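Asks: Have a look at this prediction, sequence included:
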Amino acid sequence: MKAWLLKDFGLHNLVFGEVPTPTPKPGELLIKVGAVSLNFRDKAIVDGIYAPETIPKPVIPVSDAAGVVIAVGDGVTRFKVGDRVNAHFYSRWIDGAPDANESAYSFGAPLPGGLAEYMIIHEESAVRAPGNLSDVEASTLPIAALTAWYSLMDVGHFKAGQTVLVQGTGGVSIFAIQIASAAGARVIVTSSNEKNLAKAKALGASEGINYTTHPQWEKKVLELTGGKGVDILLDVAGGNGLNQSVLATKVGGVIVQIGFLAGQTTALELMPVIFRQTTIRGVAVGHRTSFERMNAFLNEHKIRPVIEHVYGFQEAIQAYEHLARGPFGKVVINVADDASR
């Protein structure tokens, strides 16, 4: 089969070639990949800044895939040939609290990912793709949508009428705006781009804050919330800006730490955390049960992913370069579109 292989760190080491098509073992599904979507994790893996010691080389990258089952191994009962499925990023995390080794069973490294014509998914790791979404659309769900959903519903225990702050307008953030607003939240979004703030409002955000115009954006949040702060804050930036997130969150509020765009370390001021009794919870995606609940919600509320650009299978390098520029929403690679055929 045709596949992209990361042979070493650096985008110039992502190479298009051929590898043997895998055969499903007992309990496994062979998926004909329709499309994959890119996340910041995928770029960080290629750049060598995402737990580099855990990345096998070569590896087929990209965790998020959607496609159709074309063969099954012995004993498979959850799916049949012809079913459309998503890969679930943490392939063994089905429900409840995560185990310490979930990352050892994640697609796109160390497990082979979806940037290939075919991939293997264990039947317990697969999630039925929403029938109202194409493969291109469904491919955006496993990390970006599920991270937003799990952060809001399973960690933040969101209730209608609460105020949610979302940082930025990347994949996770856009899904968070769509999900939270559909669930009855007042959503505040931060960005350095006025056009993106306008687009976020069109998707359901109530207010937007330009953090270049308002570098002390937490004060603007307090102004908008009558001095109280937000109930739930999704922090995708990390770095020392986490201190501003603490001040922007209400007493007893929840900060969900999702990303590290501004840095993987922080000098956290403890006294505000203590006095405000802030919960800071790290989140790495979510479990399969939450994924299934999310798909039902997306279908009920007719939420469709925001996709900035779809690239062909041969254009993976361009897709990664686009991701590095900071898209509004998702960047997708249509694996079924292979110009070399």
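Replies: Here it is on my side, so go on. None of these values were measured; they are calculated from a predicted model. Numbers count the residues shown, from 1 in each chain.
Asks: drop to CA atoms for contacts and neighbour counts, all remaining ones
Replies: Noted.
Asks: Excluding residues flanking it in the chain, which one is nearest the residue minimising distance to the centre of the chain?
Replies: Closest residue to the average C-alpha location of the chain: A144 at 2.1 Å, with CA atoms, centre = their mean. Nearest non-adjacent residue to A144, counting by CA to CA, 6 or more residues apart in numbering: V172, 4.3 Å away.
Asks: what are the ranges of the strands in the stretch 201-341 of the chain?
Replies: With DSSP state E, counting those that start in this stretch as the criterion, the stretch 201-341 of the chain has strands at 207-210, 230-235, 249-257, 279-282, 307-312, 330-334.
Asks: V285 touches L146, doesn't it?
Replies: Yes. Under the criterion of CA atoms under 8 Å, V285 makes contact with L146 at 6.0 Å.
Asks: One more to weigh against that first structure:
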Amino acid sequence: MIVKTIEIKKPGGIENLSLTDIEQPQVVPGKVLVRWRATSLNFHDYLVASGLLPVANGRVPMSDGAGEVVAVGEGVTQWRPGDKVMSVFFPNWLDGRPSLEKMSAILGETVDGCASEYTCLPANALTAMPDHLEFTEAATLPCAALTAWRALVEEGGLKAGDTVLIEGTGGMSIAALQIAKASGAFVFATSSSDHKLEQLKALGADELINYREDPKWGKTVNRLSSGGVDHVLDVGGEATLSQSVAAARIDGNVSLIGVLGGFKARISLPTIFQKNLHITGIAVGSQKMQSDMVSAYNASGIKPVIDQSFGLSELGEAFQYQELGEHFGKIVVEI
């Protein structure tokens, strides 16, 4: 059977994404054939598709996927046809701390991703979907939501009554807001748009700051939180890290997650020493972390926020929309 897939053609560029006909993959021992129903856009996917992050010619992009199991290979016991599943960003990172070996396979970068109707992949490279979510909603979780989950829960030990600072209105930040509020935390949120701040408020954000109107918003958060917040999720890198450090409390957690504002940052090292800050680089998480997050989503009923949906043949247009930076929540592609 002929199926559709997207391939990256050298030298890259979203205008060169190629919708291609291929033979449907066949299931083999130890692997699972999945019919993908949706994927979602992350900044990592944009780097791959645009050619800023070089990949092999013909690579299938997109790290996030939600779909259903079609067939299972010999030796596979944890999945059955009809199971609803999600991809795992690092297929070889099943549990424990990160390592080079565990992180060598990256879906949509070093191995083929989810921009395809069908993929045959290792049985351990999947988790179940949350029971209450549609495919489009579940497809937003494997990268953005898991990054937020790991930063707050796995690394930060989030608990009720903690204070959290999220920056902007991308998928990771909104997932962090939802996870934090479901855990009983108090959330500070920043944006350059008053309209988006109102949307964040509707999702439960407790204190709102327009960073364009308040260039020293880090100090403002520190003051409003009576000495700094417990958890800061930094997504801007060069543009935001000094403010994130200012916002954090003594012995607080600063998670370095994104570089949307630049790849290099200048910060005051004495401030980090004096505050005894825990600064952690976060690159998604393991299969076990994702399974734990799914359990939390099932218990809390969290529903991801979707901004706009595109078709598989419109993946290039979806990335062009992402470039505008006007979305609130996740951009998804239905397959």
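Replies: Cool, got the structure. The model shown is predicted, which means the values in this text are computed figures rather than measured ones.
Asks: On the three-state scheme, the residue nearest to the centre of structure 1 is what?
Replies: Here A144 of structure 1 is recorded as helix under DSSP: H, G, I helix; E, B strand; the rest coil.
Asks: ok, now which ones touch D21 of structure 2?
Replies: With contact taken as CA atoms under 8 Å, 6 or more residues apart in numbering, D21 of structure 2 is in contact with I2, V3, K4, T5.
Asks: measure it to D45 of structure 2 for me?
Replies: From D21 of structure 2 over to D45 of structure 2 the distance is 21 Å, taken as CA to CA, to the nearest Å.
Asks: try G13 of structure 2
Replies: From G13 of structure 2 over to D45 of structure 2 the distance is 12 Å, taken as CA to CA.
Asks: In terms of packing, which of the two has more residues around it?
Replies: Neighbour count, other CA atoms under 10 Å: between G13 of structure 2 and D45, D45 has more, with 20 against 17.
Asks: and the equivalent of that one over in structure 1, which of the three is it?
Replies: Aligned by TM-score structural alignment, D45 of structure 2 pairs with D42 of structure 1. Of the three states, D42 of structure 1 takes helix under three-state DSSP.
Asks: Just list the residues touching D42 of structure 1, thanks.
Replies: Counting by CA under 8 Å, 6+ apart, D42 of structure 1 touches P61, V62, S63, G108.
Asks: shouldn't D131 of structure 2 be in contact with N298?
Replies: Yes. Counting by CA under 8 Å, N298 is a contact partner of D131 of structure 2 at 6.3 Å.
Asks: circling back to that earlier point, now the contacts of D42 of structure 1 as CSV including secondary structure, distance to I177 of structure 1 and neighbour count?
Replies: Below are the contacts of D42 of structure 1 laid out as CSV (DSSP: H, G, I helix; E, B strand; the rest coil; distance: CA to CA, whole Å; neighbours: other CA atoms under 10 Å):
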residue, secondary structure, distance to I177 of structure 1, neighbour count
P61, coil, 28, 27
V62, coil, 24, 26
S63, coil, 23, 28
G108, coil, 26, 22
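Asks: can you name the two of those that are farthest apart?
Replies: P61 and S63 (6.7 Å; CA to CA).
Asks: My guess is A182 of structure 2 contacts S300. True?
Replies: Yes. When contacts are counted by CA under 8 Å, A182 of structure 2 is listed as touching S300 (6.5 Å).
Asks: ok, these two, which is more surrounded?
Replies: Set A182 of structure 2 next to S300 and count neighbours by other CA under 10 Å: A182 wins out with 17 against 13.
Asks: How about the contacts made by that one?
Replies: So A182 of structure 2 contacts S300, I302 (CA under 8 Å, 6+ apart).
Asks: That one pairs with which position in structure 1?
Replies: Alignment note (TM-score structural alignment): A182 of structure 2 maps to A182 of structure 1.
Asks: Using the three-state scheme, assign the spatially closest residue to G51 of structure 2 that is not a sequence neighbour.
Replies: Ranked by CA to CA, 6+ apart and with sequence neighbours excluded, the top spatial neighbour of G51 of structure 2 is G12, at 4.2 Å. Each residue gets one of three states, and G12 of structure 2 gets coil by three-state DSSP.
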